[in-house]
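Asks: the following block contains a protein sequence and its predicted model.
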Amino acid sequence: MNRVHVCLVSAQPIPNLIPLRMEELRPEKVILLVSPDMKLQAERLEKIIKGWAIKTEKISIAPYDLESARETCIEVLLRHDNDEIILNATGGTKIMAFAAFEVFREKEKPVVYVDTQNNYIDFLSPERKKLVSRGVMKVPIYLASYGQNIISETNEVDVPDTHWAAVEAIIQEGERLERGISILNRYVAPLRNARTFPFEIDIEDEDFKNVQFQGIVSILSRYGLLTLKENYIQFPSLSSVEFSSGGWLEEHIFKIVKSLNPTDVRMNVKVKWARPSESKNEYDVLLTHSNRLFIIECKTKRFSGKDISHFGEDSIYKLDSLRDAAGGLYGKGMLVSFRRLTDEQKRRLKTNKLEFCEGQNIKNLKEIIKQWIQK
């Protein structure tokens, strides 16, 4: 006798996947009931499930025809009369879910509902004690279920020890380096496209004499991330450029998040969307906790004047849209800004239900993130 899950495919794939990773419920086969508009989503699920060495079968179902949907479910039960068959009634249209639930209850077959918000699996029929759904979803699977495939990321083992030391020094100095970091960003940001290293860049006298600029350059020089000359600075590698232009904040956040023991955490993640768009996106820090995806966007740039509008249209819009596209109903987003935000920026973030941490509050970032992911 095999254990078989019957899943109703919808735009929210995670509830269909969670029970498959629970030892108490893990099946040998999954049947996906697919409405015409969910064929692409079913393909994504099928690819993931097969990767877990679980057999799959896709069956078409009428999403808004109660009797037709009932007949489909009855046929499924007849074909698997000798198997332990379980209905996951979390997805699908209301008509699909009602029809499937009704048929399975009539035949006294188990029906479960995955409550992602409260982190448990409820047994609707026959009633029994709820099962806590442990954190089983890792970042690559979460992204793939929404049609995004990772093409590159920065691994922790690839981060030199000198980076961690430099980050600690920058965080300790805090606001005393704000102006210096702003000046440095102006010079370094264009170098992300440089391909030949070492790379030298001239610094204007006024900037070179700025005390805060000298402070951040001194820290980076101390840890071998750049070399300070009479009127220019030299970067030894693209990695040093990326770190100096804001990568240090990503690495700081990654280290904090990892210390909180989430299910998974990744940084500097580049993804390519599966068809039909095949566009690309980049995430600073991603983590999964309690089977939810959390997206953290990092900013060290100062936004003022015309940049405020750009900030609203770019950073907040990007974070909001990616949170919805990659995280689904329960995905969350946070902006971490080394610089203080304006009241307008905070208002936009709150309107879009996005968390934020700014300026000197970064020193309390561990507690802020801890409370955020446990809400």
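Replies: Okay, I see it.

Asks: CA atoms for contacts and neighbours, from now on please.
Replies: OK.

Asks: got a list of what residue 286 touches?
Replies: Applying CA atoms under 8 Å, 6 or more residues apart in numbering, we find residue 286 in contact with 139, 265-267, 269, 293-296.

Asks: in strands only, show me those residues.
Replies: Of these, the ones assigned to strands by DSSP state E are 265-267, 269, 293-296.

Asks: and those residues, which is closest to residue 320?
Replies: Distances from residue 320 to the ones in strands among the contacts of residue 286, taken as CA to CA, are shortest for residue 295 (9.6 Å).

Asks: check whether the closest one really touches residue 285, as I assumed.
Replies: Yes. Shown here, residue 295 and residue 285 form a contact pair, counting by CA atoms under 8 Å, at 6.2 Å.

Asks: adding distance to residue 191 and neighbour count, write the ones in strands among the contacts of residue 286 out as CSV.
Replies: Conversion of the ones in strands among the contacts of residue 286 to CSV gives the following (distance: CA to CA, whole Å; neighbours: other CA atoms under 10 Å):
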residue, distance to residue 191, neighbour count
265, 28, 19
266, 24, 21
267, 21, 23
269, 20, 19
293, 32, 26
294, 29, 22
295, 26, 23
296, 24, 25
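
Asks: before we go on, here's another structure to hold up against the first:
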Amino acid sequence: MKIHVAIVSEQILPNFIPALMERPDWVCLVASPQMSERGLDRRLARLLRQDEIAVEIRKGAPESGLADIHSFAYALAEELEARYPGAEIVLNATGGTKLMALGFVEAFRDLGVRIIYTDTAHRRIECLSDGKDSIPAAKPMDEVLDVPRYLAAQGFRVSVVQSDSPEWQERAAGRKAVCKYLGQHAAQIGDLIGALNALADKALVGGETLVAPHQAFARVPWGNWATALGQLVKAHLLKWQDGSADVEFVDAESATFLHGGWLEELAWHTLQDNGAYDARLGVNGNWETGINSKNEFDVLATQGNQLLFVECKTLRHLEENDNDLAYKVDSLGQDARGLFGATWLVTAREPSLVLRERARQARICHFGPAELPKLREHVRAWLTGAR
């Protein structure tokens, strides 16, 4: 029998990942009153049970006072040894306060158990002790977290994922070449992207229902505009005749695509094509707590049990709104990914200097129209841990 003993803390993933990798028969979650009050022990227990791993929560663990911590840890260690003679006991010493971790390591080391530490930043599990004289080499993490599992650990329950639909995937495959074309030429046709966005906005009600498919540019497109529109016509996304200012959106989904959805699909295709463990587009759901609990994420991906959040924008925002946008992206990214992973802001048009500076201050990676042709290289760097 294999038992994991894990100290609950604000970060769920360092306890969740090793349990998913090793699949113990039973997990004992040690929770302080503070962690129990916030429901973090119950959240982790629910996630483990969903993966058919038995769980018991041991409440009341002290967070301070080394003598009290020792007393609690030694009592638990002796109880486990008596209840499960011969069991393989593993202490996960990643969670809890530093003092709790030290106290539990000292108590459980006497049992000769394996003691592990989850090094999430470097995507590996360290073994602090295996009951022998030598210390084993670190073990690379297995891929165990897809996007919904990762978000569940962060307290977000996924309800609908647009890219999970096989029908949507088939239609997206038919638009893939256009996504790449727009990404490659975004720097040259930024004004067309803005104009199409505005026309699609007029054509749609609530961003979903096509009510006015017939629209017109302010002038007759020519040059780069005409070439790009020809690509959209070939992909059956709109109707347009060379030499005319009039266009017609063929359906609501095509209008939504030209309203900015193409940039999200470009990011999703790039992650998919370059081997992301999991990539999802249009992730909707609710946070477990909070008044404004509903959220939608443009594109999310997991690799090495870390999360990448990609926010995509095709509009050029006014500077007074850019502070709000940067704050929203930063806050949502931190809530979704926790301490690790990355947040990207991908824009099809040049952002203001205010937005660039706010993104830099928040350590949000920004990729504008000039960087879109190189998006594949940036994705590959993140997937390999180089970024």
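Replies: On my side now, so go ahead. What you are looking at is a predicted structure, and each value in this text was computed from that prediction instead of being measured.

Asks: helices along the stretch 51-200 of the second structure, start to end?
Replies: 66-83, 98-109, 147-153, 166-185, 190-203 (DSSP state H, counting those that start in this stretch).

Asks: what's the matching range in the first structure for the second one?
Replies: So the one you mean is helix 98-109 of the second structure. When the first structure is aligned by TM-score structural alignment, the counterpart of helix 98-109 of the second structure is residues 94-105.

Asks: do the third one as well
Replies: Structural correspondence for helix 147-153 of the second structure: residues 139-145 of the first structure, per TM-score structural alignment.

Asks: mean shift between the matching stretch and the second structure?
Replies: Its matched residues in the second structure lie on average 0.7 Å from stretch 139-145 of the first structure after superposition (mean CA distance after the TM-score superposition for the first structure).

Asks: contacts for that stretch?
Replies: Contacts of stretch 139-145 of the first structure (CA under 8 Å, 6+ apart): 13-14, 41, 44-45, 48, 149-150, 264-266, 286-288, 293, 326-327.

Asks: go through these and flag which are in strands.
Replies: Short answer: these in strands (DSSP E) are 149-150, 264-266, 286-288, 293.

Asks: how about the residues you listed in a markdown table, adding distance to residue 114 of the first structure?
Replies: Output for these, formatted as a markdown table (distance: CA to CA, whole Å):
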| residue | distance to residue 114 of the first structure |
| --- | --- |
| 149 | 25 |
| 150 | 27 |
| 264 | 21 |
| 265 | 23 |
| 266 | 26 |
| 286 | 23 |
| 287 | 21 |
| 288 | 17 |
| 293 | 16 |
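
Asks: where does residue 321 of the first structure fall, secondary structure wise?
Replies: helix 317-327 (DSSP states H and E).

Asks: pull out the buried positions in that helix.
Replies: 317, 319-320, 322-323, 326-327 (16 or more other CA atoms under 10 Å).

Asks: repeat that for stretch 275-289 of the second structure.
Replies: Result for stretch 275-289 of the second structure [16+ other CA under 10 Å]: buried residues 276-287.

Asks: stretch 66-79 of the second structure now?
Replies: By neighbour count on 16+ other CA under 10 Å, the buried set for stretch 66-79 of the second structure is 69-70, 72-74, 76-77.

Asks: follow-up on the earlier one: which one among the buried residues of stretch 275-289 of the second structure gets closest to residue 90 of the second structure?
Replies: The closest of those, once distances to residue 90 of the second structure are taken by CA to CA, is residue 277, at 27.6 Å.

Asks: just give me the match in the second structure for residue 32 of the first structure.
Replies: So, by TM-score structural alignment, residue 32 of the first structure is matched to residue 29.

Asks: list the contacts for its match?
Replies: 5-8, 41, 45, 55-58.

Asks: for residue 203 of the first structure, same thing?
Replies: 231-233.

Asks: the same query, at a cut-off of 7 Å, please.
Replies: By CA atoms under 7 Å, 6 or more residues apart in numbering, the contact list for residue 203 of the first structure reads 231-232.

Asks: do you know how far whichever residue in the second structure pairs up with it is from residue 249 of the second structure?
Replies: The criterion is TM-score structural alignment: under it, residue 203 of the first structure has residue 216 as its aligned partner in the second structure. As judged by CA to CA, to the nearest Å, residue 216 of the second structure and residue 249 of the second structure stand 11 Å apart.

Asks: go on, residue 191 of the second structure?
Replies: From residue 191 of the second structure to residue 249 of the second structure the distance is 19 Å (CA to CA).

Asks: who has more neighbours out of those two?
Replies: For the pair residue 191 of the second structure and residue 249, the greater number of neighbours falls to residue 249 (25 against 13), based on other CA atoms under 10 Å.

Asks: and for residue 258 of the second structure, the neighbour number?
Replies: Residue 258 of the second structure has 26 nearby residues by other CA under 10 Å.

Asks: which helix or which strand is home to the residue sitting furthest away from the middle of the first structure?
Replies: Within the first structure, residue 230 marks the point farthest from the mean C-alpha position, 43.3 Å out by CA atoms, centre = their mean. Under DSSP H and E, no helix or strand contains residue 230 of the first structure.
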